[in-house]
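Asker: Structure for this input, please:
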Amino acid sequence: MITQAPDGDQPLDLHNALRVVKSAEETARRELRGNEALLYLVWGLSWLLGFGTLHGSRFGWLPLDYEPALAIFGVFLLIAIVITIVATGRYSRGIRGHSAFLGAMYGVAWALGFLVMGTLSGIIANVVDDFWVRGMLINGIAILIVGLLYITGGTTFNDKTQSLMGVWFLVINMVALLSGSEHYLTVFFIFGSGGFLAGALVETLRRRQQRQLTHA
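Answerer: Got it, this is the predicted structure:
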């Protein structure tokens, strides 16, 4: 004998259930890392202006010696770091449990990775005299860390865009190193900043599509 379900009971809508799950995942990801599109844009502009300044100094289309150019590059990176810390700190405030642990360990990995890079940079500076070769080696270490942590972050937070950007940075890092000290700045000036800007565009379109699905 088949008993009919009460009128108030509705059959399970798998599409709506999937939409709810994806919406919750998006919310959790935003809370852990903030607005990815904004952060990618900030870093894209930082790299574009920073590597552009070094490139202009290297090839003479900017009236700057390499030391002031390097200082300007450092200022752009510092601005991007401060914006990233403020943005992610605001979004992650109040998060507890396993999500907080993931976010904290991811942050620790970035901090420790660049502390190691700083140590290696000091050693390289003592044994390599040529400024541009020294810069290429130090930059290669930094981008190695960035690429690996982007891949790790993407897999941890289920973010395909971030993982693909990590792969992209590792590929252009290898290309830049193989191109030598004369051309590695050109590679990062064009393709490094371009990777961040492309990521910002992809994330903007994805967030817009997500909002449309949520309100559908």
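
Asker: drop to CA atoms for contacts and neighbour counts, all remaining ones
Answerer: Fine.

Asker: Only the buried residues of the lengthiest helix in the chain, if you could.
Answerer: Criterion DSSP state H: the longest helix present in the chain is helix 97-127. Of the residues in helix 97-127, Ala100, Gly103, Gly113, Phe114, Met117, Ser121, Ile124, Ala125 count as buried by neighbour count, 16 or more other Cα atoms under 10 Å.

Asker: ok, now stretch 26-41?
Answerer: In stretch 26-41, counting by 16+ other Cα under 10 Å, buried: 26, 28-29, 31-41.

Asker: Would you do the same for the sequence below? I want to compare the two.
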Amino acid sequence: MTQQTPAFDAGSALSALRQSEASVRRATNPNPPILYLLWGTVYTLGYLAVHAALFGWLPMSLPLALTIFAALTAAGAAISAALGAHAGKGLRGESRRRGMFYGLTWASGMICVGFIVVALLRLYLESATVIWLSSVIATLLVGVLFATAGAAFLDRSIFFQGIALLVANVGTLLIGPGPFVLVGWLAACAVLFIGAVIAARRTTNRLN
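Answerer: This next block holds a predicted model:
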């Protein structure tokens, strides 16, 4: 009696491949929705604290507000680094180097922004003006990095998020360092929260 070989099930094979891909992604990728949500929260709380101190709608001194913003940023950087280190364990070769170079670009850019802020402080400008210009420079850097990454990797979502950050930044420039600058700041934060939603939907679609 001849034993028949089971017919090849293309659907089952495709499902197995997708499950394998999803497992690899979960093991090697930092969670993009968490990163977007993390930095959206950091900047929203930081900008609210600084704005409250500058314009007096909360009993908070400017040094305290800046300390809160710095602490939030440090915590965000630590969490981001931990997620990136976890993801890097599963990467080798070109992918690992690409991620390392991109991360170094971000770090170098932010260090430059820090030196620019120090230079602005030495000009003895008003506090509101220094913070306004600092936020504009930082958002410009982040927007350009987003748009460049989207263009390099042909990722339209990241590219248009970068463009949206640059548009929000133009709004911040036009508003100026007065009380309404919070509108521009929160618009930039909204782009990050929208990015979290988009990234979560994309992650869900990939896992299904």
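
Asker: Looking at the buried residues of helix 97-127 of structure 1, which one is closest to Ala200 of structure 1?
Answerer: Gly103 (20.9 Å; Cα to Cα).

Asker: Turn the buried residues of stretch 26-41 of structure 1 into a markdown table, including distance to Val75 of structure 1.
Answerer: As requested, the buried residues of stretch 26-41 of structure 1 are arranged in a markdown table below (distance: Cα to Cα, whole Å):
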| residue | distance to Val75 of structure 1 |
| --- | --- |
| Glu26 | 32 |
| Ala28 | 32 |
| Arg29 | 29 |
| Glu31 | 28 |
| Leu32 | 26 |
| Arg33 | 23 |
| Gly34 | 23 |
| Asn35 | 22 |
| Glu36 | 22 |
| Ala37 | 22 |
| Leu38 | 19 |
| Leu39 | 17 |
| Tyr40 | 17 |
| Leu41 | 17 |
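
Asker: need those residues in a markdown table with secondary structure and distance to Tyr91 of structure 1, can you?
Answerer: Converted to a markdown table, the buried residues of stretch 26-41 of structure 1 look like this (DSSP: H, G, I helix; E, B strand; the rest coil; distance: Cα to Cα, whole Å):
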| residue | secondary structure | distance to Tyr91 of structure 1 |
| --- | --- | --- |
| Glu26 | helix | 13 |
| Ala28 | helix | 10 |
| Arg29 | helix | 10 |
| Glu31 | helix | 5 |
| Leu32 | helix | 6 |
| Arg33 | helix | 7 |
| Gly34 | coil | 5 |
| Asn35 | coil | 9 |
| Glu36 | helix | 11 |
| Ala37 | helix | 14 |
| Leu38 | helix | 13 |
| Leu39 | helix | 13 |
| Tyr40 | helix | 16 |
| Leu41 | helix | 17 |
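
Asker: And the furthest pair within the residues you listed?
Answerer: Ala28 and Leu41 (21.1 Å).

Asker: Leu144 of structure 1 matches what in structure 2?
Answerer: Structural alignment (TM-score structural alignment) places Leu144 of structure 1 against Leu140 in structure 2.

Asker: quick revisit: which two of the buried residues of helix 97-127 of structure 1 have the greatest separation?
Answerer: Maximum distance among those (Cα to Cα): 37.3 Å, for Ala100 and Ala125.

Asker: Where in structure 1 does stretch 52-62 of structure 2 align, residue-wise?
Answerer: With TM-score structural alignment as the criterion, stretch 52-62 of structure 2 aligns to 56-66.

Asker: Spell out the residue ranges of the strands in structure 2.
Answerer: Ranges of strands in structure 2, per DSSP state E: none exist.

Asker: Next, name the residue at the spatial heart of it.
Answerer: Tyr36 (4.9 Å; Cα atoms, centre = their mean).

Asker: Test my guess that that one contacts Cys189.
Answerer: No: counting by Cα atoms under 8 Å, Cys189 is not a contact partner of Tyr36 of structure 2; they are 9.5 Å apart.

Asker: how close does the equivalent of Arg122 of structure 2 over in structure 1 sit to Arg134 of structure 1?
Answerer: Correspondence of Arg122 of structure 2 to structure 1, assessed by TM-score structural alignment: Asn126. According to Cα to Cα, to the nearest Å, Asn126 of structure 1 and Arg134 of structure 1 sit 10 Å apart.

Asker: ok, back up a step: now, among the buried residues of helix 97-127 of structure 1, which is nearest to Leu78 of structure 1?
Answerer: Proximity of the buried residues of helix 97-127 of structure 1 to Leu78 of structure 1 (Cα to Cα) peaks at Phe114, which lies at 13.5 Å.
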